[in-house]
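> missing the sequence, but the structure's below:
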């Protein structure tokens, strides 16, 4: 009742004030995976539900119902810790086809209100409902209608509304679950000023520490910071952080038909026990790299910058990068380079719990100038090129088999070497929009 009264007061205030300028909303589905499980299992309603991997296999929490959150459980928490906090929770690995189905229905309802919908994860989307662009209706009334239509699906959402993405995102977190927070045009600077820098997306623990060393703790202090000093500390990102903290940012919302251009494609996997031999690590690189290659080919992308990521324990990780001579989408090429990177960040016998491989700096494949070689060398180079093409063609066939018969329809010897070492935490990046967050 209190939330309804708050919404009614906001609606009345917004109608009296009118809305001038951009109106950007952020719709965030509340504890989405767990809420869907409670919808599909009525006997679980009112009980703590956790979607994630098991403690025995180094699983982590994907999402938790609000009953579990009240006991301290949160997304990305190690499962063993969640079990201690909430020993009576109902655990499930999740039903991702069902989550995708409901996500599509929600996005369709947003698209009924505006064609400018930018989905950022399976459970979040920005949308532009600026008056006069597609409707003259008050933006807050549109948000109220959206919430009711999501309610009809048996789940709930929280919405933040403001003049830009930063304000809308922060506002959406203010009154969860089933909340609606509106920051009227002209009040965004006052809304942001007292908040911690960490409340703004894009500022993680590392950036927070660097800002604290500069005497910057709040968004007001960040908005007033010297631009040159921020540039020295954060590069081109520094001035953008300052602009966002001031509330002066202005965003264009891409439509659903205009997907975001990828900046990198990566995959990582946590293992139930530490990998300690080079054979195991190389098999792991091949395993996660094959997923990266498949995603690259699906999106017609080729990259030059290869990144290898290792996590030694929960608090310590290492990474290394190197450039290929030409862009590729072939895991046989970029995984070979990733294996070379091992020597700089890993020593034989050292335990590794997570392996990740990524590719970035996308471009078109370049042709080789074989005329520069001698006849013998040219023949060798042509033979190597043919062998690489054959391996890539094999990967394409494997892609097609898995697309038709499922991801487990075809496996390689390297996967058998890894045995059952993988964590059983659900793969979130396969559940929704590429690059999406955790619900």
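Yes, it's here. Since we're looking at a predicted model, the values are computed, not measured. Numbers count the residues shown, from 1 in each chain.

> okay, CA-based contacts and neighbour counts for the rest of this
OK.

> what's the distance between residue 21 and residue 138?
12 Å (Cα to Cα, to the nearest Å).

> three-state assignment of residue 270?
Secondary structure assignment for residue 270 (DSSP: H, G, I helix; E, B strand; the rest coil): strand.

> That one and residue 310 touch, don't they?
No - applying Cα atoms under 8 Å, one finds residue 270 not in contact with residue 310, separated by 9.8 Å.

> Can you work out which residues contact both of those two?
Common neighbours of residue 270 and residue 310, using Cα atoms under 8 Å, 6 or more residues apart in numbering, are 353-355.

> got TSV for those, with neighbour count too?
Output for the shared contacts of residue 270 and residue 310, formatted as TSV (neighbours: other Cα atoms under 10 Å):
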residue	neighbour count
353	21
354	24
355	25
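
> okay, these in JSON lines with distance to residue 174 next?
Formatted as JSON lines, the shared contacts of residue 270 and residue 310 follow (distance: Cα to Cα, whole Å):
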{"residue": "353", "distance to residue 174": "36"}
{"residue": "354", "distance to residue 174": "34"}
{"residue": "355", "distance to residue 174": "36"}
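
> Closest to residue 30 out of those?
residue 354 (29.2 Å; Cα to Cα).

> ok now do that closest one, which residues does it touch?
So residue 354 contacts 268-271, 309-312 (Cα under 8 Å, 6+ apart).

> Now that we have these, which of them are buried?
Among those, the ones that count as buried by 16 or more other Cα atoms under 10 Å are 268-271, 309-312.

> And these, which is closest to residue 160?
Relative to residue 160, and with distances defined as Cα to Cα, the nearest of the buried ones among the contacts of residue 354 is residue 268, at 31.9 Å.

> nearest residue to the closest one other than its sequence neighbours?
residue 356 (3.8 Å; Cα to Cα, 6 or more residues apart in numbering).

> ok, for residue 188, nearest residue in space, not its chain neighbours?
Closest to residue 188 by Cα to Cα, 6+ apart is residue 247, at 5.6 Å.

> Check whether residue 175 really touches residue 182, as I assumed.
No - counting by Cα under 8 Å, residue 175 stays clear of residue 182, with 10.4 Å between them.

> When those two are compared, which one has more neighbours?
residue 182 (25 against 14; other Cα atoms under 10 Å).

> here comes the other one, which I'd like you to weigh against the first:
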């Protein structure tokens, strides 16, 4: 089966699990149903933050990224639980396996959401029939609620899935944009965060409809090439295909160097680290790119090589930000043995024009502010401990198996394809 050509009207689903982590926990322990629960890193500590929460907790004002102490103040009977990523990954694998039985054109985008192209699906009923079948099957077999958006492209499908939760099915056609999409506040548009929304409001763009009708020249002056892209999306124009292989598209820019002599001198290593980061940042700028994962490679005097990385909530491209993370990785993971080679790379790259600021399970709305970025880095350490990394080579396999795997790694998103 091949993906439908652009000349043929496509039928795209966006499927989004409702309160996924909390729903998985309630499915695992039905006694939690109907109670305000929240998944939080280090729930016993004041610095812990809310990862996600049930609708009962949200009704009390509990929100994602809220400090635990604040959530408890709003909801004194809040039940706090640590994340169980093995459990969430197992549920995610089962869900995407169900989706792949409908069509091979499935694109996971995170542990709890993805796209399907059902254009060429035959014999399974109408799009609504298929959506209802998937929704009810996931609910019956896994006890996890989900919402689906049905539309002619990925952007509109994503917007549609957000319109009715929980257990919603929403159809968004291009002819319905003026009634269903355009009245929404501009900050509710997928890909537009608070910083961009603030810029748009300054030129009297308050709603998605305002953006759709605004002068494209002024938008390009305000947001660069992304301005025209956002206007097109607001008008329901999106030619992105559902790509089952997109999960493997991990682009990176890196720089490494062998020292003239094995060194255990921190100042010398730090100076080399700074030089490497300068190289990376310069190349990232040249490509007009930005990334959200910093990886450090250390090769010791005995040729043993380790790689350690940290994935961030927001995208970065400034050398100061890359250096901040790389330095912390070196301080944390260098055992003071003589070093032969250092390498730094910025990974999970995207073109700046393609990156929109948005809030998901692990993204702060104000992550554009550097001080907030640093707080986020500290919060990650508080939530998952110092070892939130995985070796990327075959060495230290025993240690690798003992490390908790979090949803920050995307290598599991095609697990559903495995027998």
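Yep, that arrived. What you see is a predicted model; the values in this text were computed from it and never measured.

> thinking again about what came up before, got the contacts of residue 354 of structure 1 as JSON lines, with distance to residue 54 of structure 1 columns?
Output for these, formatted as JSON lines (distance: Cα to Cα, whole Å):
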{"residue": "268", "distance to residue 54 of structure 1": "18"}
{"residue": "269", "distance to residue 54 of structure 1": "15"}
{"residue": "270", "distance to residue 54 of structure 1": "12"}
{"residue": "271", "distance to residue 54 of structure 1": "12"}
{"residue": "309", "distance to residue 54 of structure 1": "23"}
{"residue": "310", "distance to residue 54 of structure 1": "21"}
{"residue": "311", "distance to residue 54 of structure 1": "19"}
{"residue": "312", "distance to residue 54 of structure 1": "20"}
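
> Quick one: the helices in the stretch 301-419 of structure 2, in order.
Here the stretch 301-419 of structure 2 has its helices, by DSSP state H, counting those that start in this stretch, at 319-333, 370-384, 397-402.

> and those helices as TSV, adding distance to residue 153 of structure 2?
Shown next, in TSV, are the helices of the stretch 301-419 of structure 2 (distance: least, Cα to Cα, whole Å):
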stretch	distance to residue 153 of structure 2
helix 319-333	35
helix 370-384	33
helix 397-402	40
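
> what's the closest of these to residue 157 of structure 2?
So among these, helix 370-384 is nearest, using Cα to Cα, at 30.3 Å.

> Taking helix 319-333 as reference, get the angle to that closest one.
Put simply, helix 370-384 of structure 2 runs at 20 degrees to helix 319-333, going by axes from the mean of the first three to the mean of the last three Cα atoms, to 10 degrees.

> For residue 327 of structure 1, see how far away residue 426 of structure 1 is.
31 Å.

> swap that for residue 43 of structure 1, please
Between residue 43 of structure 1 and residue 327 of structure 1 the distance is 52 Å, computed by Cα to Cα.

> One more: residue 259 of structure 1?
22 Å.

> and if you look at residue 137 of structure 1?
48 Å.

> If you count surrounding residues, which of those two has more?
Under the criterion of other Cα under 10 Å, the comparison of residue 137 of structure 1 against residue 327 puts residue 327 first, with 22 against 13.

> What's the match for the more buried one in structure 2?
Using TM-score structural alignment, residue 327 of structure 1 has no partner in structure 2.

> these two touch, right, the residue nearest to residue 268 of structure 1 and residue 290?
No - contact criterion Cα under 8 Å: residue 356 of structure 1 and residue 290 do not qualify, at 11.4 Å.

> can you map out the strands along structure 1?
Using DSSP state E, the strands of structure 1 run over 24-29, 49-52, 61-64, 90-92, 117-121, 124-128, 157-162, 180-182, 264-275, 303-311, 317-328, 352-362.

> and these as a markdown table, adding distance to residue 7 of structure 1?
Below are the strands of structure 1 laid out as a markdown table (distance: least, Cα to Cα, whole Å):
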| stretch | distance to residue 7 of structure 1 |
| --- | --- |
| strand 24-29 | 15 |
| strand 49-52 | 28 |
| strand 61-64 | 26 |
| strand 90-92 | 33 |
| strand 117-121 | 23 |
| strand 124-128 | 19 |
| strand 157-162 | 11 |
| strand 180-182 | 7 |
| strand 264-275 | 40 |
| strand 303-311 | 45 |
| strand 317-328 | 45 |
| strand 352-362 | 44 |
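
> For residue 199 of structure 1, find the nearest of the ones you listed.
Of all those, strand 157-162 comes closest under Cα to Cα, at 13.9 Å.

> Summarise which helices and strands the closest one is packed against.
strand 24-29, helix 139-151, helix 165-172, strand 180-182 (3 or more Cα pairs under 8 Å, 6 or more residues apart in numbering; DSSP states H and E).

> so that strand matches what in structure 2?
Strand 157-162 of structure 1 covers residues 146-151 of structure 2 once aligned (TM-score structural alignment).

> got a list of contacts for the matching stretch?
Stretch 146-151 of structure 2 has contacts (Cα under 8 Å, 6+ apart) with 10-18, 127, 131, 135, 138-139, 156-162, 164-173.

> Which residues belonging to it are considered buried?
146-151.

> related to what we said a few turns ago, mind telling me what the residue nearest to residue 188 of structure 1 corresponds to in structure 2?
Per TM-score structural alignment, residue 247 of structure 1 is aligned with residue 236.

> just checking, what packs against the longest helix anywhere in structure 2?
Longest helix of structure 2, by residue count under DSSP state H: helix 266-286. Helix 266-286 of structure 2 sits against strand 252-263, helix 319-333, strand 339-347, with contacts defined as 3+ Cα pairs under 8 Å, 6+ apart.

> of those, which approaches residue 45 of structure 2 most closely?
helix 319-333 (21.7 Å).

> Measure how the closest one sits relative to strand 339-347, angle-wise.
130 degrees.
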